[in-house]
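Engineer: no sequence on this one, just coordinates:
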C-alpha cells in the first residue's frame, strides 16, 4: 500500500504518466523490443474471439460468450495491473514508488502519437490532396479516396477531438481515479470495443458487452474533454469559448455516439467550424448530424488551428490535475 494517501497518490501517477508520455511517447526501440501494452491486450482479446465467437453459436450464445470474454479480459488485465502497482509500492514505498507506477502508466495515454499523426495530415495536405488522403488514412476508417481537401481536414480534426477524449482524457481520468489498475481497465475496455464492438455479422452479438461497456466508461471523460476544450479556447488565439459552449448544448446530443459528440462539438464551436455530418464508411453513406454551425470548407490551416487548441487543452488538463494534487496535499 502506498504511504501517500488516495487521491493524491493516483493524481501523482496520472501526472507522471501525462508528463512522461508527452515528453517521449512510446519510443520506437521499446516498441520494437517488447511491443505495446495495447497490442498485448489486443492479442488476449483476439484469442477469446477466435475460441468463443463460434459460427455455430446463435445470437444469444454469442452475446453470452462476449460477456464472458469482457469479464475475463478485465479480470486478467486489471489483476496484472493491480499486482504490479501493489508490488512496486511495497518494494519502493512513498513518492519514489509512485514515480515508478507513473512510468508504467505512461503507456496508457497517446497524446504525443496523436499530435504526430494529425500534424502529418496537415503537412501532407499542404503539399497536395493525394498526400493528405494517404496521411489521414492512417487515423480514420472512412474511404479517403472520396475525400476532398475539406473532407480530409474534417476527418483529421474529428479524429483529433475524439481521440483527445478516449485516447488521453479517459485513460488519465481513470488513472487519477483508481491508479494503474483503473487506467489499464479502461484501455482493456476501449481496446475490446475497437476490436469486437462492431455491428457486423460476426461481432454484433459477441461485441455487444464490449460496446456498451466502452460507452459507459467513456461517459465522464467525454464531458471532461469538452470542458478542457472550452477552457483551452479562452487561451487560444482565434478560438471562442462561448461558441464552443453553444455548440455543445445544441449538437453534442445529436451525434451517433453518446460520447464523441461532446469533444467534436466543443472543438467545432471553438474554431468556428462544422464537423461530422454525412460520411461514407465501407461503401455505405451515413447521414450524421453536423457538430457546429460554422464554416464547412475546411483547409489544412484549420488542422493546425485544431492542434493549437488541442495542445492548450492538454495544458489545461495538466494544470487541473496539479491544482487538485496541491489541494488534496493541503487537506
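Structural biologist: Now that the structure is in, tell me what you want to look at. No experiment lies behind these values; they were computed from the predicted model shown.
Engineer: CA only for contacts and neighbour counts going forward, please
Structural biologist: OK.
Engineer: Report the outermost residue of this structure with respect to its centre.
Structural biologist: Each residue of the chain has a distance to the centre, and by C-alpha atoms, centre = their mean the biggest one is for residue 56: 34.5 Å.
Engineer: Secondary structure element for that one, which one?
Structural biologist: Taking DSSP states H and E as the definition, one finds residue 56 inside no helix or strand.
Engineer: same question, the one 10 residues further on
Structural biologist: Under DSSP H and E, the secondary-structure element containing residue 66 is helix 59-91.
Engineer: here's the one I want to compare it with:
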C-alpha cells in the first residue's frame, strides 16, 4: 500500500502542494515538529552549565524522545488507514505534506524572476528565504549559484529522501525522516550553543541521508539525458570526484552532480553570520551564472521529478505483481 501511496503523494504534492487554506487552519506538520524541537532546546540545552559529554547525552535523549513521539502519533494513524477501504489514498494525502517538490521549485523560480525584474536587492531578499548564508552583498552570479546549490541539495532532502522512507516504511517512515531533518536544520550546527546538544541530530541526519543523496546524484544523471546540452556522464564523474570535498558527507553528491551535468561551477567561499568560509568548488564549469542558468537547473529538476515518479510507479507495479 505504501508504494502506491508514494506514487499518489508525489502527484498530489507536485500538482497542488500544501494548500494555503489548510496551512492557515492547521499550520504544517513540520511547523509542529519545529515547535517541539524548540521547546526541547529551550528547556534542556544548557551549554554554559553542562560539560560537552553531558550536553551530547541530553541532546541524544531529547532527540530519541522526540522521534518516539512522532512514531507514537503516526503509527496508529497508519494502522487506521490500512484498515480502511482505500486507506492508501488518505495515507498519500497526509504523506504529501512531507514532500517539497512544488514549494522548492517555486521558491527557486522566484529568485530567477527577481533577478530579471530587479533591483538586485529583491533577488537577495528572495534567495535569503532558501539559503542560510549571508545574502546582503551577493552579486548576480553569487545569487544564482546559491539558488542552484539549494535546489540540488533540497532535491535530496526535500524530495528523494522523504519519498525513499515513505516507500520503505510508510507514513511513520516519512514522518520520522522529516523529524530528523528538521531537528538537524534547527539544532545540528557547530555553533557553541549546539555543538553538543545538536550532535546526535547532525549525525543521525548524515546517516538518514547517506543513500538518498547518492540516489539523487544518479537521478540527476538520468534526468540529464532529456536536457539538450547536458552531460549525464559528467554528472556522475563530477559527483564521484568532488562530493568528498564537501563539508557534508551527503550534500556534495547532488550539488556536484548538477554542476557536472550542466557545466556549472558551484560551491566556493560564502559567508555565514559575517564569517567567510572557504568551501570547496563543485564542478569545473562556468561560475558567472544568471537567471537563465537557474531556469536551466529548474528544467533539470523537473525532469528529475519525472524520472522519480516513473521509478516509483515501476516499484509499485513490481510490488503489486510479486
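Structural biologist: That came in fine, so what should we check first? Not measured: the values here are computed from a predicted model.
Engineer: returning to what we had before: what element comes up after the helix holding residue 66 of the first structure heading to the C-terminus?
Structural biologist: In N-to-C order, the element after helix 59-91 of the first structure by DSSP H and E is helix 95-105.
Engineer: mean deviation (superposed) between whichever helix or strand comes after that following helix and the second structure, please.
Structural biologist: Sequence order places helix 111-127 as the next helix or strand after helix 95-105 of the first structure, per DSSP H and E. Average distance, helix 111-127 of the first structure versus aligned residues of the second structure after superposition (mean C-alpha distance after the TM-score superposition for the first structure): 0.6 Å.
Engineer: Next one: the residue farthest from the centre of the first structure relative to residue 48 of the first structure, how far apart?
Structural biologist: 16 Å (C-alpha to C-alpha, to the nearest Å).
Engineer: Could you check the angle the helix holding residue 66 of the first structure makes with helix 95-105?
Structural biologist: Helix 59-91 of the first structure and helix 95-105 are oriented at 150 degrees to each other (axes from the mean of the first three to the mean of the last three C-alpha atoms, to 10 degrees).
Engineer: roughly how far is helix 59-91 of the first structure from the heart of the chain?
Structural biologist: 20 Å (C-alpha atoms, centre = their mean, to the nearest Å).
Engineer: in that helix, what's buried?
Structural biologist: Using 16 or more other C-alpha atoms under 10 Å as the burial criterion, the residues of helix 59-91 of the first structure that qualify are 59, 61-70, 73-74, 76-78, 81-82, 84-86, 88-89.
Engineer: before we move on, what about stretch 138-156 of the first structure?
Structural biologist: 139, 142, 144, 147-156.
Engineer: quick check: that stretch aligns to which part of the second structure?
Structural biologist: Alignment of stretch 138-156 of the first structure against the second structure: residues 129-147, by TM-score structural alignment.
Engineer: Also stretch 197-208 of the first structure?
Structural biologist: Counting by TM-score structural alignment, stretch 197-208 of the first structure sits on residues 188-199 of the second structure.
Engineer: distance between the ends of the matching stretch?
Structural biologist: First-to-last distance for stretch 188-199 of the second structure - C-alpha to C-alpha - comes to 6 Å.
Engineer: Please apply the same query to stretch 15-30 of the second structure.
Structural biologist: 20 Å.
Engineer: Give me the mean deviation of the host helix or strand of residue 184 of the second structure from the first structure.
Structural biologist: If you go by DSSP H and E, residue 184 of the second structure is part of helix 161-187. In the superposition against the first structure, helix 161-187 of the second structure averages 0.4 Å from its aligned positions (mean C-alpha distance after the TM-score superposition for the first structure).
Engineer: other SSEs contacting that helix?
Structural biologist: Counting contacts by 3 or more C-alpha pairs under 8 Å, 6 or more residues apart in numbering; DSSP states H and E, helix 161-187 of the second structure is packed against helix 2-16, helix 29-44, helix 52-83, helix 87-95, helix 199-208, helix 210-223.
Engineer: I'd like those laid out as TSV, including distance to residue 157 of the second structure.
Structural biologist: Formatted as TSV, these follow (distance: least, C-alpha to C-alpha, whole Å):
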stretch	distance to residue 157 of the second structure
helix 2-16	15
helix 29-44	13
helix 52-83	18
helix 87-95	15
helix 199-208	10
helix 210-223	8
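Engineer: Relative to residue 111 of the second structure, which of the ones you listed is closest?
Structural biologist: Nearest of those to residue 111 of the second structure, taken as C-alpha to C-alpha: helix 2-16 at 19.4 Å.
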